[in-house]
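Asker: what shape does this take:
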Amino acid sequence: MAQNHRTMPTREQLRIWRDYVETAQVLRTRLGSRLQNESSLSSGDYQVLLALTEAPQYTLRSAELAALIGWERSRLSHHLGRMEKRHLIRRVPCTDDVHGVDVTATDTGRESFRAGSVPHLRAVRELFIEALSPQQLANLDDISAALQRHLGVDGTPAPAA
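Answerer: As a prediction, this is how the structure comes out:
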């Protein structure tokens, strides 16, 4: 059924949207709080370390890391500075790019990530997975894929706004 793109969302559509956004925020906040309390890693630390631990030699260019986790480069730079002071990562100039910086997870960072992963994954199970039936999880997977396609997050171009 074709919809007029100039039509405002209905009251029911807006209720569903707000419920989704507000619930997702509560979930992110609770997961972040548990991660911080149980591992001393912030959600941002975990995102950075996850990307680095999956990279060859635990290293990514700063620009690649920013793109991979969806952060602005300035936000990432400030966050990496805090992580570097805690010896979770190390930054060194790229040998083949005068402006580039390689970011590497240190032994301390990799161990912190491993130690934080167990309680974090337990929290994901308790707060998210256990709340949904297998069919609801499958439906949510379909919904997420549809949103990713629509937004161009899955590698396909997003439709013109």
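
Asker: please make it C-alpha for all contacts and neighbour counts, starting now.
Answerer: Will do.

Asker: burial count for Thr108?
Answerer: Counted with other Cα atoms under 10 Å, residues neighbouring Thr108 total 13.

Asker: next one: Leu151
Answerer: 15.

Asker: let me know the secondary structure of the nearest residue to it once chain neighbours are set aside.
Answerer: Computed as Cα to Cα, 6 or more residues apart in numbering, the closest residue to Leu151 that is not its neighbour in sequence is Ala158, at 4.9 Å. Look at Ala158: counting by DSSP: H, G, I helix; E, B strand; the rest coil, its state is coil.

Asker: compare with the first, here's sequence two:
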Amino acid sequence: MGDESGDTPRWLDGAEMRAWRGFIEGSQRLMEVLNRELQTRHRISLDDYRILVMLSESKDGAARMSDLADGVLSSRSKLTHQVRRMEVEGLVARSTCVEDGRGVLAVITEGGRERLAEAAPTHVRGVRRYLIDLLEPAELLGVATVFDKVDGALDRRMEG
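Answerer: From the prediction side, this is the model:
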């Protein structure tokens, strides 16, 4: 384990390659299916859903655009375009931050809350059907442990 600082890569062995490819293929297919179900049934993307969830869970249903970008792991320019589109659809509104007058807030609208409430059961059913209910409790704990480690390593990399 640890950071590889040399120029010669440590190539993946068969088990490591199987795990890596399984993660890439499985996670991409899972996100595609969850996204397609939300779009087909509720006219909302998985990215839009994530933003609505973050806003609905925040104080006053609002968040600074910069905090929202960090929370959904998106570039600020991509998030700006996405929120602008969501604003046109009546899911969110943008306003100036009262605290400093400079920051821009995204605020969930009543229409956004309604769309989220309609879409949430579909999303949860998909997450259960395609991931959670397939795993034993120890496997769920393993998945959580693995991604806690990955997130921690990435956080340390960003800090250093």
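
Asker: now the TM-score, please.
Answerer: Overlay of the two chains. TM-score (TM-score structural alignment, normalised by the length of structure 2): 0.88; 157 aligned residues with a Cα RMSD of 2.2 Å.

Asker: returning to that earlier point: the residue nearest to Leu151 of structure 1 against His150, yeah?
Answerer: Yes: here Ala158 of structure 1 reaches His150: they are 5.8 Å apart, a contact under Cα atoms under 8 Å.

Asker: tell me the residue in structure 1 aligned with Lys59 of structure 2.
Answerer: Using TM-score structural alignment to pair residues, one finds that Lys59 of structure 2 aligns to Pro56 in structure 1.

Asker: could you name the helices and strands sitting against the helix or strand where Met54 of structure 2 lies?
Answerer: Assigning secondary structure by DSSP states H and E places Met54 of structure 2 in helix 46-57. When contacts are defined as 3 or more Cα pairs under 8 Å, 6 or more residues apart in numbering; DSSP states H and E, helix 46-57 of structure 2 packs onto helix 14-42, strand 62-64, helix 65-71, strand 104-108, helix 110-130.

Asker: tally up the residues packed near the residue nearest to Leu151 of structure 1, please.
Answerer: So Ala158 of structure 1, with other Cα under 10 Å, has 13 neighbours.

Asker: from Asp47 of structure 2, how far off is Met86 of structure 2?
Answerer: Going from Met86 of structure 2 to Asp47 of structure 2 by Cα to Cα, to the nearest Å gives 11 Å.

Asker: what about those two, which has more around it?
Answerer: Just comparing Met86 of structure 2 and Asp47: by other Cα under 10 Å the higher neighbour count belongs to Met86, 19 against 14.
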